[in-house]
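S.K.: sequence and predicted model, in that order:
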Amino acid sequence: MKKILVTGANGQLGSEIKMLAPNYPNFDFIFTDIEDFPLDQSEVIVANFKTIQPDIVINCAAYTAVDKAESDSIVADSINHLAISTLASLCAHSGAKLVHISTDYVFDGTSPIGYTESDLPNPKSVYGVTKLAGETACVKNCPESIIIRTAWVYSEFGNNFVKTMLRLMSERESLSVVNDQVGSPTYAADLAQVILTILTATKWEAGIFHYSNLGEISWFDFAQDIKEIAQKTCEIKGIPASSYPTPAERPAYSLLDKSKIIAVYGIVPMDYKISLKKMIERLK
């Protein structure tokens, strides 16, 4: 029975993997989070890794407070970069496989078309810079690792755009939402299934892959869809990102091209609206 270590198990993606774990009785899942597997303490990572001796590591843990990272770069780097360097080295030396989750923020958002895995990263925020450094360390220290870049993740677990919108739509008569940042949402439950599909595939093909749900929308469009599905009456107004300044710069266009993961692993991404309906139903 393969032993699978999942870090960041209480986050959105880790929680969704927990939900799916009973469907995979051939895997022995060990779910850890910051309390028992702190990614900002390398000596603890090493000690715990040697105790657990996993066959596979799914790293869902990350410093994801994008704006806070601008003034907290040392901690963000220790979690998003240095910890990944340590984990990747441990996996390489022990022969364990590593699946690491990254982000669309490694790109600058100036592309007119969806980003492919071979497009040159150019992060514009501390969060993006630290996540790219983590990717680089991952590839360098454990060339057989799989890195999955994703975007706009939401789930019924944790804090995210969908849950925030649902709450605000219940509290307010109108909302202003950015309408000039475009991408595609990712339902964490779908991403969790993708990871487990890869782990049970007949082949292991290392490298970087892109995954999100299908669709090309703005945050404003996303909010409108949430309103429609949840049958809210709140008025949604579109505003430019310049009217809502944030410490960290967001990519204006961060659609991820999913051709590679479809071709290599036969993954069929779900339309974002179908997944959004499923998530809102589960919340009810």
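M.R.: Sure thing, it's come through. Nothing here was measured: the structure is a model prediction, and the numbers come from that model.
S.K.: use CA for all of it now, contacts and neighbours both
M.R.: Will do.
S.K.: residue contacts, the residue of the chain most remote from its centre?
M.R.: Centroid-distance maximum for the chain: Glu173 at 31.3 Å, with Cα atoms, centre = their mean. Residues near Glu173 by Cα atoms under 8 Å, 6 or more residues apart in numbering: Thr233, Cys234, Glu235.
S.K.: go with 7 Å
M.R.: Glu173 makes contact with Cys234, Glu235 under the criterion Cα atoms under 7 Å, 6 or more residues apart in numbering.
S.K.: just the strands in this structure please.
M.R.: For the chain, the strands defined by DSSP state E occupy 2-7, 27-31, 56-59, 97-103, 146-150, 153-154, 174-178, 182-183, 186-187, 207-210, 217-218, 235-239.
S.K.: put this beside the first:
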Amino acid sequence: MKIFVTGISGQLGYDVLKEAKKRGIDIVGTSSKELDITDEQAVKNCIASVKPNVIIHCAAYTAVDKAEEDRDTCYNVNVNGTKYLAEAAAKHHAKFVYISTDYVFDGQGNQPFKETDKTNPIGYYGETKLQGEKVVQQLLEKYFIVRISWVFGKNGHNFVKTMLRLAESYETVSVVGDQLGSPTYTVDLAKVLLDMVQTERYGIYHASNEGFCSWAQFAEAIFNEAGKATAVKAITTAEYPTKAKRPANSKMDKSKLAEVFSALPTWQDALSRYLKELQ
């Protein structure tokens, strides 16, 4: 098996590459420096020369607030870039993994969203990721669409690193307490993605660490686990206005993943391991 992975300068791509190498899998990784996925010809040439059996597409435009204004770039990366890679996958009969997001849902209600639930993004970033999903479904049969949320990993920026930085300067930090979801540790996610591509159990999956929390609860756990004395003040979404609307309920039902592959460890366990990795 030969895997091609995009987005290795990001959190997930970095860990997919690392985990594949650890398993002795033949893998070629690329970042935006080496391959501009919005350049159709460059993508065609790259995939033709690598000839992978599997493409794991981790690269994405993920600046949620910036996406509201920088729509062309966001669309180009998340929709066109995905289309060019999916077309190349079709041509070379490669399996395709598309990393999607909880932001394809509107966040209404209290129940965790199932894979079959109606999508209805409330921001432009989520809209482009959903269009990417549709492109993959139109062009391919051998695909895994994997929706993830609240990602943290060693390589890149994330909420955990931000909280640890704030703890150095502040005694109290205000964090949104009325948005609920699940953190996702890229080390755990990379393992399940590499298990997936060894199979033909295609389809849409929700994959994040087990358990749910609010951003404020996540922040509290970070400070406790890291031995920081910083206190958390839970605030409402209305008290912390952002350019892009965010779903209040980002909880995803992951029972399909647990049934077909295996459930990821709890987010608390993942956070504990991650903080050790950062040290």
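M.R.: All right, it came through fine. Not measured: the values here are computed from a predicted model.
S.K.: that older thread, now distance to Ile261 of the first structure and mean neighbour count too, for the strands of the first structure, in a markdown table please.
M.R.: Below are those laid out as a markdown table (distance: least, Cα to Cα, whole Å; neighbours: other Cα atoms under 10 Å):
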| stretch | distance to Ile261 of the first structure | mean neighbour count |
| --- | --- | --- |
| strand 2-7 | 21 | 21 |
| strand 27-31 | 23 | 18 |
| strand 56-59 | 17 | 22 |
| strand 97-103 | 14 | 24 |
| strand 146-150 | 9 | 23 |
| strand 153-154 | 18 | 21 |
| strand 174-178 | 30 | 17 |
| strand 182-183 | 18 | 24 |
| strand 186-187 | 15 | 26 |
| strand 207-210 | 6 | 20 |
| strand 217-218 | 21 | 20 |
| strand 235-239 | 33 | 15 |
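S.K.: looking at these, which is nearest to Lys50 of the first structure?
M.R.: Closest approach to Lys50 of the first structure among the strands of the first structure is made by strand 2-7 (11.6 Å; Cα to Cα).
S.K.: just checking, what packs against that closest one?
M.R.: strand 27-31, strand 56-59 (3 or more Cα pairs under 7 Å, 6 or more residues apart in numbering; DSSP states H and E).
S.K.: JSON lines for those strands, including distance to Ile146 of the first structure?
M.R.: Below are these laid out as JSON lines (distance: least, Cα to Cα, whole Å):
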{"stretch": "strand 27-31", "distance to Ile146 of the first structure": "18"}
{"stretch": "strand 56-59", "distance to Ile146 of the first structure": "10"}
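S.K.: ok, now which ones touch the corresponding residue of the second structure for Val162 of the first structure?
M.R.: With TM-score structural alignment defining the correspondence, Val162 of the first structure maps onto Val160 in the second structure. Neighbour list for Val160 of the second structure: Phe152, Ile222 [criterion: Cα under 7 Å, 6+ apart].
S.K.: again, but for Met1 of the second structure
M.R.: Taking Cα under 7 Å, 6+ apart as the test, what Met1 of the second structure contacts is Ile25, Asp26, Asn53.
S.K.: same question for Glu127 of the second structure.
M.R.: So Glu127 of the second structure contacts Val104, Pro121 (Cα under 7 Å, 6+ apart).
S.K.: one more: Ala90 of the second structure?
M.R.: Leu140.
S.K.: that one -> the first structure?
M.R.: So, by TM-score structural alignment, Ala90 of the second structure is matched to Ala92.
S.K.: then Val64 of the second structure?
M.R.: In the first structure, the residue matched to Val64 of the second structure (TM-score structural alignment) is Val66.
S.K.: against Thr103 of the first structure, how distant is that match?
M.R.: 11 Å (Cα to Cα, to the nearest Å).
S.K.: and what of Gly95 of the first structure?
M.R.: Noted for Gly95 of the first structure: a distance of 26 Å to Thr103 of the first structure, by Cα to Cα.
S.K.: do Glu249 of the first structure as well
M.R.: Taken as Cα to Cα, the span from Glu249 of the first structure to Thr103 of the first structure is 14 Å.
S.K.: how many neighbours does Glu35 of the first structure have?
M.R.: The local packing of Glu35 of the first structure (other Cα atoms under 10 Å) involves 8 other residues.
S.K.: aligned to it, what sits in the second structure?
M.R.: Checking with TM-score structural alignment, Glu35 of the first structure has Lys33 as its match.
S.K.: need the contact list for its match.
M.R.: Residues in contact with Lys33 of the second structure (Cα under 7 Å, 6+ apart): none are found.
S.K.: repeat that for 10 Å
M.R.: Gly7, Ser9 (Cα atoms under 10 Å, 6 or more residues apart in numbering).
S.K.: ditto for Ala96 of the first structure
M.R.: 3-4, 53-57, 88-90, 142, 144-145.
S.K.: go again using 8 Å as the cut-off
M.R.: Pro54, Asp55, Ile56, Val57, Leu90.
S.K.: alignment lookup: Val151 of the second structure to the first structure.
M.R.: Using TM-score structural alignment, Val151 of the second structure pairs with Val153 in the first structure.
S.K.: kindly report the same for Thr266 of the second structure.
M.R.: So, by TM-score structural alignment, Thr266 of the second structure is matched to Asp271.
S.K.: quick one, what contacts that match?
M.R.: Listed by Cα under 8 Å, 6+ apart, the contact set of Asp271 of the first structure reads Asn213, Leu214, Gly215.
S.K.: tell me how far it lies from Tyr211 of the first structure.
M.R.: Separation of Asp271 of the first structure from Tyr211 of the first structure (Cα to Cα) stands at 12 Å.
S.K.: what do you get for Gly128 of the first structure?
M.R.: Gly128 of the first structure is 17 Å from Tyr211 of the first structure, by Cα to Cα.
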